[in-house]
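Asker: what follows is a predicted protein model with its sequence.
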Amino acid sequence: MNLASLRSVIARALILVAGVSSSAAHVVASADEAYPARPVKVVVGYTPGGSTDTVARLLATSLQQQHNQAFIVDNRPGAGGLLGAQAVVNAAPDGYTLLMAISSHTILPSVQKKMPYDTATDFAPIATLGTSPNMLVVPADSEWKSLADFIAAAKASPGTISYATPGIGTTTHVTAAMLEHASGIELNHIPYKGSSEVMQAVLSKQVPIAVASIITAGHAIRDGRLRALAVVGSQRSPLLPDVPTFEEQGVEGVLGDNWLGLLAPAHTPQPIVAELEDTIESLLAKPEIQDSLRLQGVAPQFGTSEDFGNVIANELKAYAELAKTTTLTMD
C-alpha cells in the first residue's frame, strides 16, 4: 500500500470513529434525559366511559400531577382489548406508550385462534393497581329476584336467554362460561365493545342480564337501577357487602376477580419501568387515591413489576388449562 492509499484509509477510519462517537453521545444524552420529557400515551383497549377507561383516567391524572407532564388516555376498543394491546406492542419501547390492562389480557391467548403478539414476552409489567370481582346483574325490576330464579328460567328455556359482556375473552365472559358449566345451563352470549355499552344494554333492557365487574355496575346497583344476583369470590366483597356470592347460593367454581395493571412494550428501559413502578406505589399509598379507586369499585392492591409478571405467567397457564374444559370460543 502506497502512502496516499494509507492516508485515505486512515481518513475514512477517523470519519467512521467520529460518527460512532457522535451516535454514542446521542444515546447517552437520550438515556440521561429526565423521564417523562414529553406527553405519555396510556392506551385503553375499551370504549370511553367504561370501567377500565375510568380507572385509566384516574391514574393518568395522578401521574400527570406527580410528573408535571401530560399522560393522555388513548381508547382503542375492539376484540376484547386485543387491538389496544397490539398498538402498544407495535410502539417504540421508550416509556411513552403504555397499556392499561385488565385480566382479559391473560385470557385472550386461550380463546383467540391466532394472536398478533406474544402475551408472555411482548410486554414489560410495571405494576398492578387493584382488583374488582365480577357479578351477575339484572335491571332492578327484573322478575329474577335471586340466582336460583335465573337458573330455573335458563333451564326451562335452554339457549334462549341472552347475556351481555364487554367482549369475548374478557373475565366476564369466563365468569359466564363457568356459570353455565357449574349450573348446567345454556345461554346466548352477546359481546359488546366495552363495559359502558354493556351497562346501556342491560339498563335499556336490550338484554335481560349481564356479567359485569363492580367497577362497571357498582354505581347502578347503589342507586337502585340494577340488582346484583351474585358476586364471585369465597367471601362477599367489602365494596358491596349485601350481594351474596355464587358459593353462598350453591353454585361453586365460578371465578372472575379482575386485576388492573400497567404494562409497557417489551425492552422498555428498566429505569423507566422502575420510575413508573415507584410512582404508582406512592400514589396507591395515598388515602385519597384509595378512596377514589373504591368509589369506582376497585379494591386498591399494589403489585410490583415482579409480582405482576408472576401473575401474568400463572394466569396464562391456568387459562390454557381452563380452555380445555370450558367453552370459550371466538365468535
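Answerer: The structure has been received and is ready for your questions. Numbers count the residues shown, from 1 in each chain.
Asker: alpha carbons only for contacts and neighbour counts from here, please
Answerer: Noted.
Asker: tell me the spacing between the spatially most central residue of the chain and residue 56.
Answerer: By C-alpha atoms, centre = their mean, the chain has its centre lying nearest to residue 102, at 1.6 Å. Applying C-alpha to C-alpha, to the nearest Å, the value for residue 102 to residue 56 is 11 Å.
Asker: repeat that for residue 227.
Answerer: With C-alpha to C-alpha as the criterion, residue 227 and residue 56 are 26 Å apart.
Asker: swap in residue 158?
Answerer: Taking C-alpha to C-alpha, one finds residue 158 at 38 Å from residue 56.
Asker: any idea whether residue 145 is helix, strand or coil?
Answerer: Secondary structure state of residue 145, per DSSP: H, G, I helix; E, B strand; the rest coil, is coil.
Asker: please compare the first structure with the one that follows:
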Amino acid sequence: MNTMRHILACATGASLLAGAAQAQSPGQAAEILVPFTAGGVVDIMARGFAVALGKQLRQQVVVVNRAGAGGVVAMASLASAPADGHTLAYSVVTPLTVQPHRMKSMPFSPADIVPVCQTFENSFFIAAGPKSPYKDFESLRATARAQPGMITYGHPGAASSPHLSALELWRAAGLELSDVPYQGEAQMAPQLLSGQVALGAVTTAMVVTQKLQPLLVFASRRLPEFPNVPTSAELGYPIEPSGYGGLFVRKGTPADVIDRLESACGKAVHDPDYQDLAKKQFQMSEYLDRRAFTGRIAADYRIKGQLIPALNLTQ
C-alpha cells in the first residue's frame, strides 16, 4: 500500500468508526483529533484544552491521536467526518499551509477545513551553543556574507517550522549557510552544545532547557521572557513562522454550531489552567478569533506556496 492510499485508509476508517458511534450514541463526547502521537507538546496542550473546552460546552471532550504524514492523516480524518461539530481537530497549521505545497497529492483540500480559533503559538529562534563564536545576529550576518556556505546550522527536520523560518531568514538576508538536518531537537542538542554545528533553528523549550544564546526570535514584537533578544522584524526581516495552531472543524458544519464553538474556544484559551499549562510547555496561549485566524492561515499559505518550490522542498 502506498503512502497516499494508507492515509486515505486511515482517515476513512476513523470517519466510519466515528459515524457509527454517533449513530448509536447521539449524546456522545466530542472528539478532538491531534496530528501527533501522545506525549508531545501539541498532544499535552490539546488534552489541557479539551478539559477547558469541555467546561464551556458542558460536555465531555476527548482527545484522539491521528498521527502521520505531517498532520495530513488527522486533517483527512476531520475532512471526512460528519459535519456536525462533534469531531474537531487541535493542530498546528502546517497541514494546511505547508503540506499542500510539498505533497504531490492530498487526500483532502485545505478548503475542506474551517478554522475556529487560534489556541497556541510557539516562538522559534536562531540560537548559538556555548562554543559558538556568534553572540548576536550582526556578527553572524557579517561572517556569513564574508564566508558563504561555511557556517553550519541545525534544525529538527526538513520543512519543519523552525527549518522553514530559518530558510526564509537566510533568503531574505541574502545569506548562505550549510544545512544540517536532524530527527528532532533531542538529536540536535548534543551537536549544538558541543559545537559540531554553530547554530540551531530551535524552539523556546530548547533555548531554555539547553541554555542556548538566542540571536533573534521570529516574532513581530519582543518576548517578555527574552527582553534583550531582537526580533526578526526589527532586524528588517518580518517573517511569519508556521509555529501556531488552533481548533478546526470540517466544511459544512452549521453556522450556529461554529459560532458556539468559536465562543467556547475563546473562553477556553483564556482559562487560567490552560494558560498555566501553556507556560509550562513554553507555548503562548495566543488567541485569535475565527476571522483573524483564517486570514493568518491564508497569508501563510501564500508565502509557503512561493517558498517551498523555490527551495526544492517538494516531495
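Answerer: That came in fine, so what should we check first? Predicted model only: the values in this text are computed from it and were never measured.
Asker: picking that back up, give me the more crowded residue out of residue 158 and residue 56 of the first structure.
Answerer: residue 56 (25 against 13; other C-alpha atoms under 10 Å).
Asker: which residue lines up with that one in the second structure?
Answerer: Counting by TM-score structural alignment, residue 56 of the first structure lines up with residue 46 in the second structure.
Asker: list the contacts of its match.
Answerer: 32, 34, 63, 90 (C-alpha atoms under 8 Å, 6 or more residues apart in numbering).
Asker: just the buried ones from those residues?
Answerer: 32, 34, 63, 90 (16 or more other C-alpha atoms under 10 Å).
Asker: which residue in the first structure aligns with the first one?
Answerer: I take that to be residue 32 of the second structure. Aligned partner of residue 32 of the second structure by TM-score structural alignment: residue 42.
Asker: what's the mean deviation for the biggest strand by length in the first structure versus the second structure?
Answerer: Counting by DSSP state E, the longest strand found in the first structure is strand 123-139. Mean deviation of strand 123-139 of the first structure relative to the second structure after superposition (mean C-alpha distance after the TM-score superposition for the first structure): 2.3 Å.
Asker: now do the strands in the stretch 151-300 of the second structure.
Answerer: 152-155, 178-181, 199-203, 213-217, 244-250 (DSSP state E, counting those that start in this stretch).
Asker: and the contacts of the last one?
Answerer: Counting by C-alpha under 8 Å, 6+ apart, the neighbours of strand 244-250 of the second structure from elsewhere in the structure are 78-81, 83, 85, 87-93, 112-122, 258, 265.
Asker: need the strands for the stretch 1-150 of the second structure, in chain order.
Answerer: 30-34, 61-65, 87-92, 113-121, 124-128.
Asker: got a markdown table for these, with distance to residue 197 of the second structure too?
Answerer: Below are these laid out as a markdown table (distance: least, C-alpha to C-alpha, whole Å):
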| stretch | distance to residue 197 of the second structure |
| --- | --- |
| strand 30-34 | 33 |
| strand 61-65 | 34 |
| strand 87-92 | 28 |
| strand 113-121 | 27 |
| strand 124-128 | 9 |
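Asker: related to what we said a few turns ago, any chance of the buried ones among the contacts of residue 46 of the second structure in JSON lines, plus distance to residue 272 of the second structure?
Answerer: Output for those, formatted as JSON lines (distance: C-alpha to C-alpha, whole Å):
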{"residue": "32", "distance to residue 272 of the second structure": "20"}
{"residue": "34", "distance to residue 272 of the second structure": "22"}
{"residue": "63", "distance to residue 272 of the second structure": "20"}
{"residue": "90", "distance to residue 272 of the second structure": "19"}
